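>>> how would this look folded up:
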Amino acid sequence: MAKLNCKDYGFECDFVVEGDLEKVIEQFGLHTEEVHGIDYSKEALMQIIMRKTR
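Here you go, the predicted model:
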């Protein structure tokens, strides 16, 4: 199970997504692009998640 929260990355935003890895990457990536104008690659999001789970 993975979880990403916009507030953890400096955004004043209550968006949180959790679930299986693919779902989290897809939904967080769509959210950050549409709402914050930042286009994270799948690889970048994977690195963010991997660093959080250490």
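>>> Please make it C-alpha for all contacts and neighbour counts, starting now.
OK.
>>> Closest to the centroid, which residue in this structure?
Phe28 (3.9 Å; Cα atoms, centre = their mean).
>>> State the helix or strand in which Leu4 lies.
Using DSSP states H and E, Leu4 falls within strand 2-5.
>>> which helix is the longest one in this protein?
helix 21-36 (DSSP state H).
>>> Now the element after it, going C-ward?
helix 42-52.
>>> Please identify the buried residues of that following helix?
Buried residues in helix 42-52, counting neighbours by 16 or more other Cα atoms under 10 Å, are found at Leu45, Met46, Ile49.
>>> to compare against the first, here's another:
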Amino acid sequence: MPTFICRDYGFDCDFIAKADSIEKVIEEFSKHSTDEHGIEYSKEALMQFIIRKG
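Okay, here's the model as predicted:
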């Protein structure tokens, strides 16, 4: 199951985005990072994060 954990990307934040699909995880993390941290990531950048995390 794909996940994004804010702490993995340097944030002092307990947010974890989990979903059955990569697209949904990207959507959830993108919304959270924009709303809570003021940082907008492109979908392509977030996809690269997932690929590198392996």
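>>> Let me see the TM-score of these two.
Scored against TM-score structural alignment, normalised by the length of structure 1, the superposed chains reach a TM-score of 0.93; 53 aligned residues with a Cα RMSD of 0.6 Å.
>>> Who are the packing partners of the helix or strand that the strand holding Leu4 of structure 1 is followed by?
Counting by DSSP H and E, the next helix or strand C-terminal to strand 2-5 of structure 1 is strand 16-19. Using 3 or more Cα pairs under 8 Å, 6 or more residues apart in numbering; DSSP states H and E as the contact test, the elements touching strand 16-19 of structure 1 are strand 2-5, helix 21-36.
>>> Turn those into TSV, including distance to Phe11 of structure 1.
Converted to TSV, these look like this (distance: least, Cα to Cα, whole Å):
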stretch	distance to Phe11 of structure 1
strand 2-5	9
helix 21-36	8
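>>> so which of the ones you listed comes closest to Asp14 of structure 1?
Among these, strand 2-5 comes nearest to Asp14 of structure 1, with 7.3 Å by Cα to Cα.
>>> helices or strands next to the closest one in the packing?
strand 16-19, helix 21-36, helix 42-52.
>>> Dump these into TSV; add distance to Cys6 of structure 1 as well.
As requested, these are exported to TSV (distance: least, Cα to Cα, whole Å):
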stretch	distance to Cys6 of structure 1
strand 16-19	7
helix 21-36	8
helix 42-52	12
